[in-house]
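>>> A structural model of the following input is requested.
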Amino acid sequence: MLRVVNRVLLGLAGLALLCAGAAVLVPGTGLSVPSWWPYYGPRDVLLSAADRDRWRDESWWWPTVIAVLAVAVLLALWWLFAQLRRSRLTEVLVDSGDGAGALLRGRALEDVMEGEAQALEGVARASVTLKGRRSTPEARVNLLLEPHVAPGEALTRLTDEAVGQARESAGLAALPAEVRLRAAKHGAQRVS
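Sure, this is the predicted structure:
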C-alpha cells in the first residue's frame, strides 16, 4: 500500500512540476502561446503586484491559505512517519495466562519459524518476516524448494508444522501467513 501511495505522490508531484515548468519556460523562450496561456512572453512576471494584492482584503483569504497550508503540512508529516515506520515486527504479545501477557521478541519467533521451515523435507532455504501488530502478527514466508518437491505438499507441511506450532506456542488465535515459493535451479540429469 505504501509503495502505491509513494508512486502516486511522486507521479503527481512530477506532473505538477513539469506543467509549471512548461508554463513558464515556453513563453520565456519567445515561442508564441495561445491567448489563454498564463504567461505571455519573456518579460512577463510570475505574480504581478495586482495578483499579489487581489485577495488580501477579503475576510476568507487568510483563513483559507492557513487551512490549505496546515493540511499540506499534516499530509507531509503523515507521509514522513509512514516512511519511518518499521516494516518488521519487533515484538509479539504472548498470552501468559495471568491477564498481563508477555512480550516475545519478533526476531526470536522469526528465527524459530525459519529453522522449522528449513528442517522440512525438500526445503533448501527459508526466510520469515513478521509484520502487523504485536497482538495480531502476520508472517511472510519465502521458501526455496528443491526440484523434486511438490509445492502443494511443501505448503501443507509448512502450514501444519512451522506456522501451526508457532501459533500454538505463542498462544495466538490466528497467524496468517503469506507464502512465496520458488524452485531451486538444477542442472540437467544424464541418463545412461
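>>> hey, let's count contacts and neighbours off CA atoms from now on
Fine.
>>> Show me which positions of the longest helix anywhere in the chain end up buried.
Longest helix in the chain by number of residues (criterion: DSSP state H): helix 2-28. For helix 2-28, the neighbour count (16 or more other CA atoms under 10 Å) marks Ala23, Val24, Val26, Pro27, Gly28 as buried.
>>> I'd like the structure of this one too, to check against the first:
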Amino acid sequence: MSTRSTAAVARSARAERVLTGGAGVLAILLGAGALVLGLGWLGTGRAARPVLDPMIRDWLLANRPWVLGAGIALGVLVFVLGLRWVVRSLRPESRPDLRIDGAGPGRVTITAAAFAEAVRTDAARVTGVSRAQARLVGSTERPALRVQLWLAEGTDVRAVWQQLDETVLGRARESLGVDALPTAVRLELDSARRRRVR
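Predicted structure coming up:
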C-alpha cells in the first residue's frame, strides 16, 4: 500500500501513536531507573536515600515562586494539549466537497454524499455484487475513497476487481479529472438469504 493510500484505509492516528508511544517509552525509562536504583547498581546506600536529592530540594525551596509558576504553566499546557487531543479524536471524520473546473463563477462543486452515492450506484451494478457502500474521506486537496462490497456466493473476485477498477473507479477518476484516487476496497461474502420452509 502506498503512503498516499493510507488516508483511504483509516483515519490517521499518527498523533495518537506518537503520544502513546512517547508515554510508554517514558514509563519504561522510569521503571528501569527505579529497578536499577532498587538493585543497588548505583551504590548500596542510594536506594535508602530520598528520591529527590537534598541539593535539588534546597534549590527548589530557594526558588519556590519560579518553580510554582513553571509548574502551573506546565500543568495548564498539558491540560490544553490533552483537551485538544480529546477533541481531535472525537471529531467526526471530514467528508470533503470537491471543486471542479477551477475557481471563479464557473466553478462546480460536488458534495461528498453525491459523489459517494454515484460511486455506490456504479459499484452495485458490478456483476456479482449484491450490495455496496462508498464514502469519500480526506481533504479537498487530497480526497480518498472507501468502498465496501458484499459479494454473492460463487462470485469471481478477480472479475469483480477488474470491473471495479476499470469501470467504477475509472469513471470516478475521470469525473474528478485526476490520474489517481486513493481507494480502499473491502470485500465481504454476503450472507445467504434465508429461505422460508413451507
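>>> ok so, going back, tabulate the buried residues of helix 2-28 of structure 1 in TSV, adding columns for distance to Gly171 of structure 1.
Putting the buried residues of helix 2-28 of structure 1 into TSV (distance: CA to CA, whole Å) gives the following:
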residue	distance to Gly171 of structure 1
Ala23	61
Val24	63
Val26	66
Pro27	68
Gly28	68
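>>> Which single one of the residues you listed is nearest to Ala49 of structure 1?
Nearest to Ala49 of structure 1 out of the buried residues of helix 2-28 of structure 1 is Val24 (CA to CA; 17.8 Å).
>>> Would you check how far apart the closest one and Val94 of structure 1 are?
60 Å (CA to CA, to the nearest Å).
>>> Check which helices and strands the following helix or strand past the longest helix of structure 1 sits against.
The first helix or strand that comes after helix 2-28 of structure 1 along the chain, using DSSP states H and E, is helix 49-53. Helices and strands touching helix 49-53 of structure 1, as assessed by 3 or more CA pairs under 8 Å, 6 or more residues apart in numbering; DSSP states H and E, are absent.
>>> Mind listing residues that contact the next helix or strand along the chain from helix 49-53 of structure 1?
Reading on from helix 49-53 of structure 1 to the C-terminus, the next helix or strand found by DSSP H and E is helix 61-84. Residues outside helix 61-84 of structure 1 that contact it (CA atoms under 8 Å, 6 or more residues apart in numbering): Leu2, Trp55, Arg56.
>>> How about the contacts made by the first one?
Under the criterion of CA under 8 Å, 6+ apart, the contact list for Leu2 of structure 1 reads Ala82.
>>> can you do 10 Å?
Counting by CA atoms under 10 Å, 6 or more residues apart in numbering, Leu2 of structure 1 touches Val8, Trp79, Ala82, Gln83.
>>> What count of nearby residues applies to the aligned residue in structure 2 for the second one?
Residue correspondence to structure 2 (TM-score structural alignment): Trp79 of structure 1 is matched to Trp85. In terms of burial, Trp85 of structure 2 registers 15 neighbours under the definition other CA atoms under 10 Å.
>>> now do Arg180 of structure 1
As a burial measure, Arg180 of structure 1 scores 13 neighbours (other CA under 10 Å).
>>> Am I right that it is in a strand?
Yes. If the criterion is DSSP: H, G, I helix; E, B strand; the rest coil, then Arg180 of structure 1 is within a strand.
>>> That one pairs with which position in structure 2?
Using TM-score structural alignment, Arg180 of structure 1 pairs with Arg186 in structure 2.
>>> which stretches of structure 2 form helices?
Counting by DSSP H, structure 2 has helices at residues 6-9, 14-39, 54-62, 64-90, 112-124, 157-163, 170-176.
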